[in-house]
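**Q** Everything below, folded, please.
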Amino acid sequence: MNTQTINLVDQFKNKKILVIGDFILDKYLDSTCTRLAPESSIPVLDIKGQTSCLGGSANVALNLHNLGAQVCYITVLGQDESAKTALELLQAHGIHSLYIHFTEKSATLTKTRLCKDGQLLYRLDVGNKIRFDERTNNALLKDVEKAYTGCDAVFISDYGKGTITHQIIDLLQKLKEKDDKVLAVDSKNYEKYKSLSPTIIKPNYEEALHLVGEQPAADRVTQAMHWSNKIWDLSHAQIIALSLDKDGVILSRRHTTALHFKVDEVPVRNVSGAGDTFLAAFLLAHLAGASDFDMAKIACAAATTSIQKETTATCTEPELKFSLIAKEDKVLTHVDTARCLADTLHIQNKKIVFTNGCFDIFHSGHAHYLRQARELGDILIVGVNTDESVHRLKGAHRPINRLTDRIEVLKGLQSVDYVIPFGAAENDTPAELIQALKPSVFVKGEDYKDHVLPEKDVLDALEVEVVFLPYIPHQSTTKIIERVQTNDRVVLKKIS
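**A** Model prediction:
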């Protein structure tokens, strides 16, 4: 596994980020349609579920928080039910360092997306701008000045909705002159922030086109690779991370060769907030001292994870770590890899089933056993003893098949989701794996039912359910070996 990159992510938790920007409440209404309205012959959508999510700058704050950073969040809400929902969501997600201001002059910005069976149909917006009086603006300025002193970096999330006033920009310029902090800006107007000389900006292709005054080209990558100096002249940004969605990211600095970072193609379920996820991870990677390549790699991994979710995009620290781990098919090569996988699956409320064995000469009993085990949960992870471990447990002439061959057989089974080798001279039990995976169910064959399992202490401590499954009679590796040896002796006797 890439320990250097994972170590960078581990450093996220020490970073203190001040987020300032436009709050948006994202609502999702999922519906089905099976009938027409009799009065007008129009489709009737039956709402089957409703979800509210933190959007806009709040999604930035949530992504930073989920990636391990300490977040201080400043924004303005209306005085309405959406504001109540916003506060409840912020508190529920554990974002407690809040400087929230309220205005009577406008409603809390809300975007409601109407979907049919997961497919987006319409978006209904409440409010286009957030407006507030001078008193609220002065209170905002005081909070920005107060929060600035205790942060490692500032993240401005400007959706053009009115929260970021020119007074806030002027104040940040004065604060930076006294104490220059890392500044990440996500905005539709980067020239507005030129006086701040941002550390990082993240225009998308359309925003960059507008900024440099060019028309779209068929080859977006080649076109955008030449923009770094133009964008610098207009923004004075130190690092420009230009996002091209499926075409990846172009990373550039003034007077340097641009880096094009490609991304893997994945199923896209929802792109709302993916830019927030990208820049949140990029900023934290920068603060952790990552190279330009690693910043792009980490940020793209976070954004790729987020767009595969159904609602407004977020990525957690375990999800990011798991996406960064080099995985060969179903094989997990290290206990830390298993831990990252399990953390991700637990967040997704997946039920993990774990079993282990030598699986030396694979037979129908093994196949039946693993199919039964898989039916007990959502994910089946199989621990397989290393060659040295099998040798210690089974004797000098075992294993018959090497670890690589045994893993290859297990990988080919539809019932098996992941395989991980284990075994050490001081401990040939899978106790360490169980501790890392924290499975809901641990499966063994029924021949262990009347024995005290060597993993009992860790299973009891984690309150893991233990299930004993029946084996198919007369099917075992030992019996197969005995039959082969018996047949060999018979054949040799006939020959002699």
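
**Q** hey, let's count contacts and neighbours off CA atoms from now on
**A** Will do.

**Q** Now do the nearest residue to V263 once chain neighbours are set aside against M225, distance only.
**A** With sequence-adjacent residues excluded and distances taken as CA to CA, 6 or more residues apart in numbering, V263 is closest to G248, at 5.1 Å. Distance of G248 to M225, computed by CA to CA, to the nearest Å: 12 Å.

**Q** want to put them side by side, so please do this one too:
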Amino acid sequence: MTIAQKIQALQQTAKRPNILVIGDLMIDHYITGSASRLSPEAPVPIVNLKNESNTLGGAGNVVQNLVALGASVTVSGIIGDDMYGRRLIEILKAENVASDSVLVDAHRPTTVKTRVLAGGHQLLRIDRENSRALTPALQAELLDKLKPAILDADMVILSDYNKGVFSPELTQHIIGFASENNKKVIVDPKGLDYSKYRGAYMVKPNRKELGEAARVESVATFEDVQQAAKVIFKQTEAEYIVVTLSEEGMAILSELTYKLLPVKATSVFDVTGAGDTVVAAIAYFMAMGFQIDEACEAANHAAAIVIKEIGSATTTVEQIIKHMQDTNHG
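**A** Next up is the predicted model:
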């Protein structure tokens, strides 16, 4: 039976997997308009506003990918006591995502990335954020909220955007509690110290992140990637490291084996958000009962679909099956 056929069979018989996403939540705020003249006040374009929109960003990209795949999703993180935080919760509720584990910190703003676009070009980005670590009291409250959610989850994803949620102490408490209860943790990492992810089942950096965290001079070749991964295995004791290699596909590595999955895309327009798609798809298909190499194969096809789109995009199980069949890898 091919992977595509196995997916089709499981779609008919398996229940929807319940996946918990813990991460740095944010709003992507878009201001779009037209620009045909420069300001008399400064050498900058004047943008005539046409439209404004708010979408989920950060860990919310993983959430949206899971929703599109058909998972039942619970999300946890921190927002501010402001209109953007309230808007974020509204969007989650509209997507039927459980958000009871999202806490409000009145002393920080909701992270917002505002992009000003005109004529299809981004002119400016404004970041509204506070990336300091959570207070000990807020960490304890978040962990208490998370414990029942972890127990209910089929898979746990840590989506780290380096915005203050994942202190080493809290991250270790989360992974430790999940491991004690036989829950696999998949990490999309950030920063230079991966030791805080020690005990995770899988860590998924991209090539650049891997090289920076391993502090190696080059990750240009697959041999370089393997050497860098050895450093990360020592830091994390993870069972697997999956490295996304952009237009070259992805690599699945354990301490003893490796497998290179070539890219499935026929064209590449934008890799924005592809890492979030990969993490979501791996978690979804593993929660459905697939082995990690099968889940990564499906995720590789999912990434090939979304990088044909401009901006962060999502895909469906049906589209993944079709892509597998069309490329004769199903």
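
**Q** how about the strands of the stretch 101-250 of the first structure, start to end?
**A** Here the stretch 101-250 of the first structure has its strands, by DSSP state E, counting those that start in this stretch, at 110-116, 119-126, 153-158, 182-187, 200-201, 239-243, 249-252.

**Q** For the shortest one, grab the matching residue range in the second structure.
**A** Counting by TM-score structural alignment, strand 200-201 of the first structure pairs with residues 202-203 of the second structure.

**Q** mean shift of that stretch relative to the first structure?
**A** Compared with the first structure after the fit, stretch 202-203 of the second structure shows a mean deviation of 1.2 Å (mean CA distance after the TM-score superposition for the first structure).

**Q** Contacts only, for the aligned partner of Y99 of the first structure in the second structure.
**A** Y99 of the first structure maps onto S101 of the second structure when the alignment is built from TM-score structural alignment. Neighbour list for S101 of the second structure: T74, V75, S76, G77, L142, K145, L146, A149 [criterion: CA atoms under 8 Å, 6 or more residues apart in numbering].

**Q** From the residues you listed, pick the one nearest D270 of the second structure.
**A** V75 (26.3 Å; CA to CA).

**Q** which SSE is that closest one in?
**A** Take DSSP states H and E as the rule and V75 of the second structure turns out to sit in strand 72-80.

**Q** Tell me the residue in the second structure aligned with the residue nearest to V263 of the first structure.
**A** Match for G248 of the first structure (TM-score structural alignment): G249.

**Q** quick one: its match from T314 of the second structure, how far?
**A** Distance from G249 of the second structure to T314 of the second structure, by CA to CA: 18 Å.

**Q** And for F233 of the second structure?
**A** Taken as CA to CA, the span from F233 of the second structure to T314 of the second structure is 30 Å.

**Q** Same drill for these two, tell me which one is more crowded.
**A** Set F233 of the second structure next to T314 and count neighbours by other CA atoms under 10 Å: T314 wins out with 24 against 21.

**Q** What is the three-state secondary structure of that one?
**A** Applying DSSP: H, G, I helix; E, B strand; the rest coil to T314 of the second structure yields a three-state assignment of coil.

**Q** ok, now which ones touch it?
**A** Counting by CA under 8 Å, 6+ apart, T314 of the second structure has contacts Q64, N65, A68, T277, V306.
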